[in-house]
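>>> sequence plus predicted model, see below.
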Amino acid sequence: MTTGDYSGRRVVVTGCASGIGERLAAQLADRGAQVIGLDRRRPRVHVESFHPVDLSDSESIGAAATAIDGPVDALFNVAGISGTVGSAAIVGVNFVGTRELTDALLPRMPAGAAIANTGSIAGSHYQRRRDLVTGLLATTTRDGARRWCDEHADELGTGYSVSKDAVIWYTLHRSVELAERGIRMNCVCPGLTETPILADSRRARGAAFLDGIPMPLGRVAEPAEQASVLAFVNSPGASYLNGQVLWVDGGYMAGVQTGRLPNTTGAAGKADGS
């Protein structure tokens, strides 16, 4: 098996019906993977099998996980939401739903398997919010996470940034634990990308909201560009990559960390486009 080759590997992709997840499912199928797609609606691209899932609903997640028989060699947690549905709902999908599905599928994942979580440039302040997010990570149930959100409503803003902070910290903690089983976990954090989330942000805030966000490459990313990085992260060619946060943002975070660019993303109340 060569770098990037998924021949004979069974992979699960959430959010396969649109955006990055749709492009990823297509790329993995082209590389020989048996793609199992999960989403609220059936994808337009070809997948080996499809199971509907609502990441805001624990029963739906359990049913989807049960419907997937056999081993899972790679899990791509791509699905997520933004918008004005409420901070608890956003955290419930982006973090809690991701965690529940991962936990449900881990018993099917053998040594050598890999998990790629999708963070966001909206999580660029994750280190500053570590103390805040620690309480969310400590919750063990969906109801517990909802109560935590209610107790910290003033600090959550829209909930999107904090939900992605939680995904990043979840990745860092779990990657160390899962390494003992020979399973890798990493987090890919897209910058602004032409996805339905970006379209929602444009509708809610107007196209001008992009004017204040530096883009070193002069443009937003295409979904296929993010998908190719996710595909690499879980591939055999990345077999020693574990516990990493990869900023796929065209150089934005490099500019922030060197002081050449202001950090205009990641505020708790700010919508994102990844």
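Happy to help now that I have it.
>>> all contacts plus neighbour counts: C-alpha atoms, from now on.
Fine.
>>> start and end of stretch 242-250, how far apart?
One end of stretch 242-250 sits 22 Å from the other (Cα to Cα, to the nearest Å).
>>> what lies in contact with it?
For stretch 242-250, contacts defined as Cα atoms under 8 Å, 6 or more residues apart in numbering pick out 120-121, 168, 171-172, 175-176, 184-192, 215-217, 221, 226, 229, 253.
>>> residues touching Ile90, list them.
Shown in contact with Ile90 (Cα under 8 Å, 6+ apart): 80-82, 158-160, 163.
>>> what is the helix ranked longest in the chain packed up against?
The helix that spans the most residues within the chain, counting by DSSP state H, is helix 160-179. Packed against helix 160-179 by the contact rule (3 or more Cα pairs under 8 Å, 6 or more residues apart in numbering; DSSP states H and E) you find helix 87-91, strand 114-118, helix 130-138, strand 184-190.
>>> next one: the third one to chain centre, how far?
The gap between the average C-alpha position of helix 130-138 and the chain average comes to 18 Å, counting by Cα atoms, centre = their mean, to the nearest Å.
>>> and the comparison structure, right after this:
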Amino acid sequence: MSDFLGYQGKRVIVSGCFSGMGEATARILLDLGAEVHGFDYKDCALPLASFTRLDLRDEAAIDSAVAGLSGKFDALFNCAGLPNIAPVLDIMKVNFLAARKMTQAITPLLKEGSAVASIASTAGAGWPMRLETHKALASTPDFASGLKWCEENIGEIWEGYAFGKEALIVWTMMEACHLIKKGIRLNCTLPGPTQTPMMPDFEKAAPKSVIDGITQPINRYATPEEQARPMIFLNSEAASYINGVPLLVDGGFTGGSATGQIDMSFMSVFQEEA
């Protein structure tokens, strides 16, 4: 496995390594022989090569954290995120603006042939219906201008979590066309419901019937490790021709619903609320 993925001796960065999918990603990368550098707002217990505490809502904190790194790197994993119960602008800062900012800040440190993978969500699957809106947000050049766009379009981003994940997906597809010219691939994963420390927050915000419905047809939550491994694959040498891809990791829900094989009656709760 380690030879196939090629992480032995590679230098990687995991943003959001304290818990959940990010912790699983960092832990598996260590097992694969990588030198792992981590960022998060809480201390990470893993034996990382370096760790920096930072608040991803703060652009200056991101710049400071990246300035503390030295040398060249082979991969960046954007794993940090806020749940849908957080304030909407905080969600946009962490789930989209910070992931974009981190990628932009780390790009000069990435070797040719390196890769970046971010965690989006199946909650962002509605991006095609708002493509032009997301292209406008993605076209803002930096954290500050992106935040200004969000503040001026609060009626568009009111969903917070779903909109932020849609934004990350669209930006990934757009930016991948530019980063590849520098020899850097960019992809994201779209996890389905996963048993992480954030899951209780999602369960508070949505009826259990809805969350259970989205687990079809596999009918269980993913583990953090089941979400970490696809990200690790995307950033590996084994995926050297995969670029600009939003990879579904949802146990078959999207495929099943698109082909009419999923019982979608759980969605009636939203029709009743309307």
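Looks like it came in fine. Computed from a predicted model, the values in this text were never measured in an experiment.
>>> now the TM-score, please.
The TM-score (TM-score structural alignment, normalised by the length of structure 1) is 0.91; 267 aligned residues with a Cα RMSD of 2.1 Å.
>>> export the helices and strands packed on helix 160-179 of structure 1 to CSV and append columns for distance to Arg42 of structure 1.
Shown next, in CSV, are these (distance: least, Cα to Cα, whole Å):
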stretch, distance to Arg42 of structure 1
helix 87-91, 22
strand 114-118, 21
helix 130-138, 31
strand 184-190, 24
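>>> quick one: which of these is nearest Arg146 of structure 1?
Set against Arg146 of structure 1 and scored by Cα to Cα, these come closest in helix 87-91, at 5.8 Å.
>>> of all the residues in the closest one, which ones are buried?
Neighbour-count burial for helix 87-91 of structure 1 flags 87-91 (criterion: 16 or more other Cα atoms under 10 Å).
>>> could you do stretch 65-72 of structure 1 as well?
Buried residues in stretch 65-72 of structure 1 (16+ other Cα under 10 Å): 65, 68, 71-72.
>>> please pick the buried ones from the contacts of stretch 242-250 of structure 1.
Among those, the ones that count as buried by 16+ other Cα under 10 Å are 120-121, 168, 171-172, 175, 184-192, 215, 221, 226, 229, 253.
>>> mean shift of the helix or strand harbouring Trp247 of structure 1 relative to structure 2?
For Trp247 of structure 1, the enclosing helix or strand under DSSP states H and E is strand 245-248. Compared with structure 2 after fitting, strand 245-248 of structure 1 deviates on average by 0.6 Å (mean Cα distance after the TM-score superposition for structure 1).
>>> that strand: how far from the chain's middle?
That offset, for strand 245-248 of structure 1, works out to 11 Å (Cα atoms, centre = their mean).
>>> quick check: stretch 59-67 of structure 2 compared with structure 1, mean distance?
Once fitted to structure 1, stretch 59-67 of structure 2 is off its aligned match by 0.5 Å on average (mean Cα distance after the TM-score superposition for structure 1).
>>> mind listing the strands for structure 2?
Listed in chain order, the strands of structure 2 (DSSP state E) span residues 11-15, 35-40, 50-53, 73-78, 110-119, 185-191, 246-249.
>>> list the contacts of the fourth one.
Under the criterion Cα under 8 Å, 6+ apart, residues 10-16, 99, 102-103, 106, 109-111, 113-119, 231, 235 lie in contact with strand 73-78 of structure 2.
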